[in-house]
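Engineer: sequence and predicted structure, then a few things I'm wondering about:
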Amino acid sequence: MNELEINFSNESPQKVNSEIIISIKNKIEENLLYKYCIGLNGKWTTLKEFSRDTSAIWKPAEDGIYTIIVQAKVENEKKPFSYLGKADYVIGEVEKNIIKSVTLDRRELTVGEKITAKVETVRTGILFRYSIVENGKWRLLKDYSAENMITWTVTKIGRQEIVVNCKLIDSKEKFDDMKSVEFNVLPIKDIHIKDFRCLTEELFMDNEMIFQVDVEHDDSRLILYKFVKINSEGKAECIQNYSTKRVVSYIEKDYGEFKLLCLVKDMYSPKEYDDRALILYKIKKYKPVIIKNFTCDVISPQTVGQEINFKVLAEGGKELLYRFTINGNFNQDTGYIRNNNFSWKPKVAGEYKITLFVKDASFEENYEDKAEIEFLIDEERRDPVTIKEVITDKKTKMLIGDTINIEVIAEGGIELKYAFIVRSGDKELERIEYGHCNWVNYTPEKSGVYEIEVRVKDKFSEKEYDCSYIVYVEAFDYIPANIDYILIPANDYYMVGNKIEITVIAENTRDILNKYVLRINNRKVEETNYEQVSQYTLNPKCAGIYNIDIFAKNRKSDRKFDCKKSIKIIIHDSLPVTNTTIECDKLHPKINEGVTFNVSSEGGEEVAYEFYLMEQGEWSLVQKYSRKNFYTFMPFMEGNYKLLVLSKSQLNKSSYEDYAILGFDVEK
C-alpha cells in the first residue's frame, strides 16, 4: 500500500497541551480525502474525519508514546482507504522508560544449558537488540528485530549479563532505552573415568579387540568418547572420534605393544576433553603353543616290528610344525613336518625316548613346547594288556543291600589274570587276589562312597598290574533327589503377560518332592510347599529380574533339600527399541531452504525421540524427548552437518536405548 509522509510542526518530544500541526508532506493524488487518527496504549480516537484538509491540529492531554495514522482515499471509493501514513510521537519523558522489565527463566545454570530472556515494554511497536557481556567483552546475540524474547545456549563459565537495547521504529538514535540482567553460569560437574578396561581375553593378531570405559558423571548430561590407538613407534590412529559410544572395537592386524587413549568430554564442555585415561596392552602374533596331549595307540612294552602310532593334540600358533625324535639303540629324526601324527616301527630292541617338539612356522628358535614318552621294545612279540570295557549291571548310585555286578573286558598279553580291591576313603575293605575270574559281585552294607579298583595283568608280567580301572559306587539309605534338567521355553526375550512353564526333569520322579521359591528383583514373592509337582507356571505381571529357586528331596529325606538349582529370567515391558533410522526429505539440502528429517525405529512402547544437531562442529540439543518423530530446520550456512537421534520407550529410565546419526552437506 502506498505510504503517506507525515510532518509535524514541532519535533518529538513535546509537552502536554502543546499545539501540534499534523500535515501531509507528499500529495500522491489530487482531490483526496484525509482522515486523522491518534493511538495511545492500544486505544484509538479520531482527530478528524475524512475531508480535503491536508492538515489537522492536535493538542495531546497526557504523557505517552502516541501513534498517528493518516488514511487517504478518493471520494465515493468503496474501499475504507487507499493510502496510509504512520508515525510515532512522544509526549513527556516516557521515552526514557520504554522497558518495564527484563526477566530470565533462570539466574543460575550450567554450561551447555539454554536460557530465555523476555522483555516487557510500556508500549508496542518497539525494536529489540540483545547482547551478552562476558568478562567485560560484548558479544551481539541478535540485532534489532521485533522479537521481545530470545533463547540461547550458554558456552562460557562465570557471571554474565544480558543487555537489551530498545528503540522506537522511527527513532534515529542507536537506542532509546537499555536494561541489563545478570546471571551466573556454573561449570559442568567434574567427569571422572573410573574404569577403563579391555574386554577381550585373548590379545592376538586378527582378533577383535574390545575396550570399555566407565565414567562417573551426571546422568542428565550427554557424554562423548574418543579413542586413539598409539603403536610402539608413537604413530597415532583415531579408532573412534567423539561419540556417545563408550565401547569401542577394532581388529588388530599387527603385533607388539600398544596404547589406547580415551578422551571423555561433556558435549557442551568448552575444553578439548574433561578427563582422559590410557591403557597399555600387548598384542601377540598368536596363542602360545602348548602341547595338550601326546599319546600313542599302545602301551609299553612292545616288540620289534610292531607299528606304534603317536598322535599330538596341540593348540596355539597359526601354522604348527611337529618334530619327532627317537633316541635309543636306533635313532631317528623326522625334522619339522606339518602332520601331527607319526608311525614308528622299531627295528632294534631296547629302551627308547620319543621326544616331540612343536613350534609355529614363524618361530625362529628350536621349539616352543616339547613332550616325551619312554618306550621299551622287546624281542618277543606280545600284545599290550588293555581294558576295553568295564560293565556294571546297574547304576553306581544304589540302595544299601543291593548287589552290583562288575565285569571286565580286557585283551592282550598271553594269559590274563584279574584282581579286585574295595576301599572306602583310605581304608581297604576287601581284596580278591589275581585269578581267572573277570567279574565280581559287591553288596554295600552301609551308606557311603566305595571305590572298586579292577586290576589286570599278564601271567608273565613282572609289574604289579599292567592296567587298571576304578568304579565308584555310592550307597544310600534312599536315593537322594537329583535334578537333571530344568526346561524353560526356548525364548531369549520374555515380556509381561507371557506364560512361562518351567519343567523339572529328574529320575525317580514318584519319590521326589519339589519346592519353588520365586523372587522378583531380590524380593521374595512366592514360596510353595514340598509337593510331587514337576511343573511351575509363571505369569509375570511386571517387568524385572525373576529368580526361581527349585529345591528337590526324596520323600524319605530328613534334610532341608537334597538338590537345589536356580534359574534367572529377565522380564521386559516391551521389545527393545532397535533399528533406529533417519531419512531426509532432500537429497542435497541447500541454504535458506527448509529440510525435514523423519525417524523410524522398531520395537519399544510409545517410543520417544531426542534430536541433537552438529553445526560448525558444535552439538546442540534441538528437540527434547517427545513422541514427535520428525525435526525440521532451515540451514543458513553451507558446510557439514550431523543429526543425532536418541530413541527409547517413554517409560524407560535409561538415557537412551538406541540411536542413529546422519551426516549431510548443505550447499549454496
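Structural biologist: Structure received. Numbers count the residues shown, from 1 in each chain.
Engineer: every contact and neighbour count from this point should use C-alpha atoms.
Structural biologist: Will do.
Engineer: which residues of the stretch 301-450 of the chain fall in strands?
Structural biologist: 302-303, 308-315, 320-327, 332-333, 341-344, 350-360, 369-378, 386-392, 397-399, 404-411, 416-424, 427-435, 439-442, 448-458 (DSSP state E, counting those that start in this stretch).
Engineer: now mean neighbour count too, for those, in TSV please.
Structural biologist: Below are those laid out as TSV (neighbours: other Cα atoms under 10 Å):
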stretch	mean neighbour count
strand 302-303	22
strand 308-315	16
strand 320-327	20
strand 332-333	12
strand 341-344	14
strand 350-360	20
strand 369-378	16
strand 386-392	14
strand 397-399	18
strand 404-411	17
strand 416-424	19
strand 427-435	13
strand 439-442	14
strand 448-458	21
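Engineer: and those as JSON lines, adding distance to Phe294?
Structural biologist: Putting the strands of the stretch 301-450 of the chain into JSON lines (distance: least, Cα to Cα, whole Å) gives the following:
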{"stretch": "strand 302-303", "distance to Phe294": "18"}
{"stretch": "strand 308-315", "distance to Phe294": "5"}
{"stretch": "strand 320-327", "distance to Phe294": "11"}
{"stretch": "strand 332-333", "distance to Phe294": "17"}
{"stretch": "strand 341-344", "distance to Phe294": "10"}
{"stretch": "strand 350-360", "distance to Phe294": "8"}
{"stretch": "strand 369-378", "distance to Phe294": "7"}
{"stretch": "strand 386-392", "distance to Phe294": "18"}
{"stretch": "strand 397-399", "distance to Phe294": "34"}
{"stretch": "strand 404-411", "distance to Phe294": "23"}
{"stretch": "strand 416-424", "distance to Phe294": "28"}
{"stretch": "strand 427-435", "distance to Phe294": "32"}
{"stretch": "strand 439-442", "distance to Phe294": "32"}
{"stretch": "strand 448-458", "distance to Phe294": "24"}
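Engineer: next up, a structure to set beside the first:
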Amino acid sequence: MNEVQSKYIEIIFDKEKPQSVDTSIRIKVKAENISEELEYKFLIGKGGIWSVIKDFSKSNQCLWVPTEDGNYIIMVQAREKLKARPLDYLAKEEFSIVKGEISQPMKEEFKDNTDHENYSEIGRITEADSNEFKEIMSETNDNILFLKASQVSPEEKKTLMKGIDETMDETRDEMAVTRDVIDLKEIEKRVEVENREDDEISKFNSEKIMSKLSEKSLNNDINSIDDTYNEIIEDIIIEKNKIFVGEKAVIKVNSIEKETYLYKFYIKNNNEWSIIKEYDTDNILVYTATQPGRMEFLVQCKRLNSTDNFDDFRIIDIDVEENEKVEIVNIKCLSTELICGEELEFAVDTNIKENNGQVILYKFYKISKDGRSSCIQDYSTNSNVQFIEPHDGTYRILCLVRSILSNKEYDDRAVLMYKVKPYTDIKIKDFIADLNSPQATETEIIFNSDVEGGKNLLYRYKVKGPIEEDTGFTISNEFSWNPEEPGEYEVFLYVKDKMFTGEYEDSRKIAFTIEKRGKKPIKILDVIVDKEKKIIIGETVNIMVHAEGGTGLLYSFIIKRDGRLIEESKYSTSNWIDFTPDRVGEYEVEIKVKDKYSEKDFDIHNLIYLKAMEYIPGEIDYILLPYKENYLIGDAIEFECISQNTNEVLIKYETKINGQSIEQTEFSKNKKLRVIPKTPGKYTIEVCAKNIKCEKEFDSKKQISLYVNEASPVLNTKIISNKIEGKVNEEFSIEVTSRGGKDVCYEFYLMENGQWKKVQSYSKKNFYSFIPFTSGKYKILALAKSYYKKVSYEDYSELNFCVKD
C-alpha cells in the first residue's frame, strides 16, 4: 500500500491569518526535492464537509474567495502525472475567516506572480449553495434516491432522464433523482433486494446513499463513490445498549478484512450530525453521556488510499437513562447540646444506598438570623459537617446534595433550623451546709453548692430570719455564715450566668435552727479516700474521716450503689471503713458523725461519690514534641504520649496531611511516634488511648497540629553588578545572591526606555549579562523562589543604573 508523503509539499497563502469574508485569497503549493511533474487538487473543509476548489491539474496555484466566517481547513492532494496512483502527497493548513475588514500586505512569494489564469474560483460557496445544502440535510422525507448505473436498465434510464439536461454526461456511474420526477417504487424495491436481503441492513444502506448524495449535492467536484459498493464494516460491538448519565459508551468497529482502515465518528445533535472524532486508524470510540435520551452515532469507514469521503458506514443507537434521583430523607443534629464555642455536628441521610454505586456530594451553608450565609463545607462525600459557632442565636443550616455526575447545581436541598445557646442550662445539683441544723450561735456554718452548666457563674446567698444577710452576686460558690441571734432561719442560694440579664436562673434553700451557744460544734475536717474517684471493681477502697468538736465522736457509714442501699455500719468510734465494689456503677458513701451524747441521727454528715469501673480508662495527659520554628521536609519529628497507668494503656496514632489521613497505626503500648514528612502542608497527629480491657473504639482522644514547609523562605536577595554604571556597546553583568530556600531559581526583568521586559524565566542561573545599545536609565528586577514553591516569587531585589555613551 502506498503511503501519503505529507512532508514534501507545503501550502502558502498570499495573506496572513485571519482574513475577512469575501477576501480573495491566493493559495500556492511549494514542492521541494521532487523532480517528477505533479498534478494538484485543492479542497476546502468546514464543519466536516469538504468541497473541491480546483480538481487535479498541473497548476500549483488557485484562488479562494470565502463567503462565510468560520474555521476552515485547506487540503492539497498531489500525484505524479506519469504514475497510476490516486495520491502521492498530502498537505493541510488551517485558516480563519472573520467578519469585518482586515488589511494586510501580500506576502513576498506572491508579489511577482501575475499569472491569474492559473487561479480558480470554483471553491467559492455561494449563499444559495449553502441554503440548498441545509435544506437537503434537514429533509425528513427521503425524497432523493441515488442509483448505481449498473442497477438501471437503458429503458429506465431514459425514463429517469426525462426533463434533465441532454448534455449531461451519460457515462457517469451514478444518478441522483427526486421522487417528484417519477414514481420510483418499483426501481427502489429491485435495487434494495439486489443490494441487501436483510431489512435492517437495507435501511442502513439507504441512509448511506442519502448521505453521499447530500455531499455530492453540495459539491459535484468531490471524488465520486466507487462503481461497486464494497462493505468494510463487519459489525459494531457496543459494551452496553443502555447506560446512565455520566457513564461512558464504548463503541468498537470490527472490519471484515484484516487491513488497516480509517474510522470517523459522528453524533446526532438536534437532528444534525456533529463530528466527534476525525479519520484515524483507531476503531474504538469512548464517549461520555451527559444528557438522558437516545444517542445516535454514525460510523464512517474507508480505506487508506480511498479518495471518497467514506466507503462504508453504520448508524447505531444507545439509550441513556437518568440516574436515580437523589433526595434528602433526613437532616439531623448529632450534638447533644448546641452551645456556642463548642463543636456542633449535623448529618444528612439520602435515599441513595451505599451499595448503589452513585457518589453523592454534600454542600453545607450556615444562615444567620439576619440572612447572611457562609459556606461551611463545599461539595464533598462527607455527609457530616462539624463546626464551632462563636455566637449564640437562631440559625439555619442548608444542605445541598447532588450526584457527582449530575449536571445540575444540586439535586435536592433541605434546611434545618437550630438554636445555639450561649451556655449549658444552669442547674444546682447540691446545696449543703457543713453543719446540720440546729446549731449554736456564733458557730461558723459554711454553705457549699455544686452547680452544673453556665460559663461564668455568679452566686448570691440570702439569709432570712431574725438577722438578715445578702451577699449579692459574687463569683464565690462558698458562703460563711456566723449567726449571732437564735431563731429560725432560711438560707437561699441564687445562681445565674454573668450574661444572664434576669434575676436568677436556679435557686435552692436550706432551713436552719439556731440555738443559744452551748458546746463546741462538731465539724468534719477532711475525708480521705485512698483511691481516685474512679475505682476498679474487686479492689478494696479505704475511706477515713477526720472530725472535731463535741465530747466524743461516733461515726457511721452508709454505702449505696445507683441509689440502692448496699451496706450500713452502726455508730462506732472507728473513723474509717473498707469496702470492695463488686459491680460497675455509681457509689454514694454517706458519712455521719455525732456526739456520743447526742440524741440526733447525726450532728453532721457528708457525701462522697465514687465510680466503680471494670478498668481505669486510658487518659492522655500530654502529647510532647520537640519545639522548632520551622518544620521542613525530611526532618524527623518525634511525638510522645504521656498517660497514667502506662502499662495498661494502648495508644493509636493517625497522621493526616491537610485533613487527609495518610497513615494509621494499630493500638499498641508504644507511646512514641516518629514521622519524617515527605510533602509540605498541615500535619495533624491524632492520638487515641484506651485501656487494654476497653471494648469501645477508644477512651480518650487528643490531637496536635504543625505545619511542614518545603524549605525555609528565601531571604536577603541582593543584586551585585560588575560596574557602577554602564557604557553603550559594553557588556553589563549582574549576579544575584540570597539566603534560605531550596533549589532557588531566579527570574530577571529589564526596564529599558521605561518598558519592562522579561529577559530570563525562572531557572537556577543566578547571573545575567547584556549589552546596552542606547544610553539612559536602566532598571533590573530579580525575582527569587524555591524551585518547588508554587508561588510567583518569595523575595526580590532591584538595581538602578545609568548607561552613558
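Structural biologist: Received it, and whenever you're ready, just let me know what you need. Please read these numbers as outputs of a predicted model, since none were measured by experiment.
Engineer: which one of the strands of the stretch 301-450 of structure 1 lies closest to Val595 of structure 1?
Structural biologist: Distance to Val595 of structure 1, taken as Cα to Cα, is lowest for strand 308-315 among the strands of the stretch 301-450 of structure 1, at 58.1 Å.
Engineer: next one: the closest one to chain centre, how far?
Structural biologist: 45 Å (Cα atoms, centre = their mean, to the nearest Å).
Engineer: what range in structure 2 does that strand sit on?
Structural biologist: Here strand 308-315 of structure 1 aligns to structure 2 at residues 445-452, judged by TM-score structural alignment.
Engineer: and for stretch 331-338 of structure 1?
Structural biologist: Mapped onto structure 2 using TM-score structural alignment, stretch 331-338 of structure 1 spans residues 468-475.
Engineer: and what of stretch 281-294 of structure 1?
Structural biologist: So stretch 281-294 of structure 1 sits over residues 418-431 in structure 2, by TM-score structural alignment.
Engineer: go through that stretch and flag the buried ones.
Structural biologist: 420-423, 425-428, 431 (16 or more other Cα atoms under 10 Å).
Engineer: and Trp138 of structure 1, what does it touch?
Structural biologist: 131-132 (Cα atoms under 8 Å, 6 or more residues apart in numbering).
Engineer: now do 10 Å
Structural biologist: 131-132, 161-163 (Cα atoms under 10 Å, 6 or more residues apart in numbering).
Engineer: nearest to Thr121 of structure 1 among these?
Structural biologist: Val163 (14.7 Å).
Engineer: what do we get in structure 2 for the closest one?
Structural biologist: For Val163 of structure 1, the aligned residue in structure 2 is Leu298 (criterion: TM-score structural alignment).
Engineer: next one: Lys226 of structure 1
Structural biologist: Checking with TM-score structural alignment, Lys226 of structure 1 has Lys363 as its match.
Engineer: circling back to that earlier point, widest-spaced pair of the contacts of Trp138 of structure 1?
Structural biologist: So, these by Cα to Cα: farthest apart are Ser131 and Glu161, at 8.4 Å.
Engineer: need the overlap of contacts for these two.
Structural biologist: By the contact definition Cα under 10 Å, 6+ apart, Ser131 of structure 1 and Glu161 are jointly contacted by 138, 180.
Engineer: quick revisit: after superposition, how close is the strand or helix carrying the match of Val163 of structure 1 to structure 1?
Structural biologist: Using DSSP states H and E, Leu298 of structure 2 sits in strand 293-303. Once fitted to structure 1, strand 293-303 of structure 2 is off its aligned match by 3.8 Å on average (mean Cα distance after the TM-score superposition for structure 1).
Engineer: next SSE after that strand?
Structural biologist: Downstream of strand 293-303 of structure 2 (by DSSP H and E), the next one is strand 312-321.
Engineer: contacts for the following helix or strand past that following strand, please.
Structural biologist: Going down the chain from strand 312-321 of structure 2, the next helix or strand is strand 328-333, by DSSP H and E. Strand 328-333 of structure 2 is contacted from outside by 344-352, 383-385, 397-402, 411-416, 418, using Cα under 10 Å, 6+ apart.
Engineer: by contact count, what packs against whichever helix or strand comes after strand 328-333 of structure 2?
Structural biologist: Per DSSP H and E, the first helix or strand lying C-terminal to strand 328-333 of structure 2 is strand 343-350. Here strand 343-350 of structure 2 touches strand 328-333, strand 360-367, strand 384-388, strand 393-403, strand 412-420, going by 3 or more Cα pairs under 10 Å, 6 or more residues apart in numbering; DSSP states H and E.
Engineer: got the angle between the last one and strand 343-350?
Structural biologist: Spelled out, it's strand 412-420 of structure 2. 150 degrees (axes from the mean of the first three to the mean of the last three Cα atoms, to 10 degrees).
Engineer: average distance between strand 412-420 of structure 2 and structure 1?
Structural biologist: So strand 412-420 of structure 2 averages 2.9 Å relative to structure 1 (mean Cα distance after the TM-score superposition for structure 1).
Engineer: and the strands in the stretch 501-650 of structure 1, which stretches?
Structural biologist: With DSSP E, counting those that start in this stretch as the criterion, the stretch 501-650 of structure 1 has strands spanning 512-520, 523-527, 535-538, 544-554, 563-572, 578-584, 595-602, 607-615, 618-626, 630-633, 639-649.
Engineer: burial of the closest residue to Asn514 of structure 1 other than its chain neighbours, as a residue count?
Structural biologist: Distances taken as Cα to Cα, 6 or more residues apart in numbering place Ala552 nearest to Asn514 of structure 1, at 4.6 Å, with adjacent residues excluded. Ala552 of structure 1 is flanked by 26 other residues according to other Cα atoms under 10 Å.
Engineer: Lys600 of structure 2 too?
Structural biologist: Burial measure for Lys600 of structure 2: 10 neighbouring residues, criterion other Cα under 10 Å.
Engineer: distance-wise, check the aligned partner of it in structure 1 relative to Val456 of structure 1.
Structural biologist: Counting by TM-score structural alignment, Lys600 of structure 2 lines up with Lys463 in structure 1. Distance of Lys463 of structure 1 to Val456 of structure 1, computed by Cα to Cα, to the nearest Å: 10 Å.
Engineer: that concludes my questions; thank you for your assistance.
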